[in-house]
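Participant: sequence unknown, structure follows:
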């Protein structure tokens, strides 16, 4: 293998950093949810938010842009899932309107960043052959 091979580091992606911060916020928040939601809403919400960052990390570590795009798209779907679970948390009064609006706004910002990231990958794919 080439000794000068550049290894990409997903941790420098601003979208991953933003996602990691959201994951930490949600992790603290769900500690206040009722115990009976532990294996329902809490589990789903935590899995969804972790999926965003995990898919960004997995995709960014891939050698091929097309595979990276697939994982970025999965991350996008997980972000949508987070938004849906936040609505459920609000409707069940597990979070306040203010908490909901902050977290939903942060998730929406991540979605916009993912769109930009995917567009950048599309541009790279058009200039590359893999």
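Facilitator: Sure thing, it's come through. Just so it is clear, the structure is predicted and the values come from calculations on it, not from any experiment. Residues are numbered from 1 along each chain as shown.

Participant: please make it C-alpha for all contacts and neighbour counts, starting now.
Facilitator: OK.

Participant: helices of the chain, residue ranges please.
Facilitator: 14-29, 43-60, 65-91, 97-127 (DSSP state H).

Participant: may I see the buried residues of the first one?
Facilitator: Think helix 14-29. 15-16, 18-20, 22-23, 26-27 (16 or more other Cα atoms under 10 Å).

Participant: what about versus this one:
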């Protein structure tokens, strides 16, 4: 079993959650139940699945939750593109967050690959 609070992938994902909440505060009001809600729920899903996976009895089961987390990371990246295309965020912020989500995706994939399947 892993202590999720000590995992770099969990900590980086939690930082992304804060970034997501920060940028969506400035989205138009009509996006409250649309893109704002979707982006934040998706961002929260990334570290949530990592932490839930650490409670599982085998690395095989943990890997499945890492897969869910990775899926949420790709979903959030798409939503980030939508936010940029709708001019809700600057190009500079877009590039910064795009780099961050790519890094998280790589970290999750690498961590999953490194698990021993016992």
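Facilitator: Nice, I can see it. Fair warning: this is a prediction, and the values are worked out from it, not measured in the lab.

Participant: one step back: so which of the helices of the first structure comes closest to residue 36 of the first structure?
Facilitator: Set against residue 36 of the first structure and scored by Cα to Cα, the helices of the first structure come closest in helix 43-60, at 11.0 Å.

Participant: how about that closest one, aligned to which bit of the second structure?
Facilitator: Using TM-score structural alignment, the residues of the second structure aligned to helix 43-60 of the first structure are 37-54.

Participant: and the buried residues of helix 14-29 of the first structure as JSON lines, adding distance to residue 81 of the first structure?
Facilitator: Shown next, in JSON lines, are the buried residues of helix 14-29 of the first structure (distance: Cα to Cα, whole Å):
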{"residue": "15", "distance to residue 81 of the first structure": "17"}
{"residue": "16", "distance to residue 81 of the first structure": "17"}
{"residue": "18", "distance to residue 81 of the first structure": "17"}
{"residue": "19", "distance to residue 81 of the first structure": "14"}
{"residue": "20", "distance to residue 81 of the first structure": "16"}
{"residue": "22", "distance to residue 81 of the first structure": "14"}
{"residue": "23", "distance to residue 81 of the first structure": "13"}
{"residue": "26", "distance to residue 81 of the first structure": "13"}
{"residue": "27", "distance to residue 81 of the first structure": "16"}
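
Participant: kindly indicate which of these lies nearest residue 105 of the first structure.
Facilitator: Residue 105 of the first structure has its nearest neighbour among the buried residues of helix 14-29 of the first structure in residue 22, at 10.5 Å by Cα to Cα.

Participant: what's that closest one aligned with over in the second structure?
Facilitator: Using TM-score structural alignment, residue 22 of the first structure pairs with residue 16 in the second structure.

Participant: skipping adjacent residues, who's closest to that match in space?
Facilitator: Spatially, and ignoring its direct neighbours in sequence, residue 16 of the second structure is nearest to residue 43 (6.8 Å; Cα to Cα, 6 or more residues apart in numbering).
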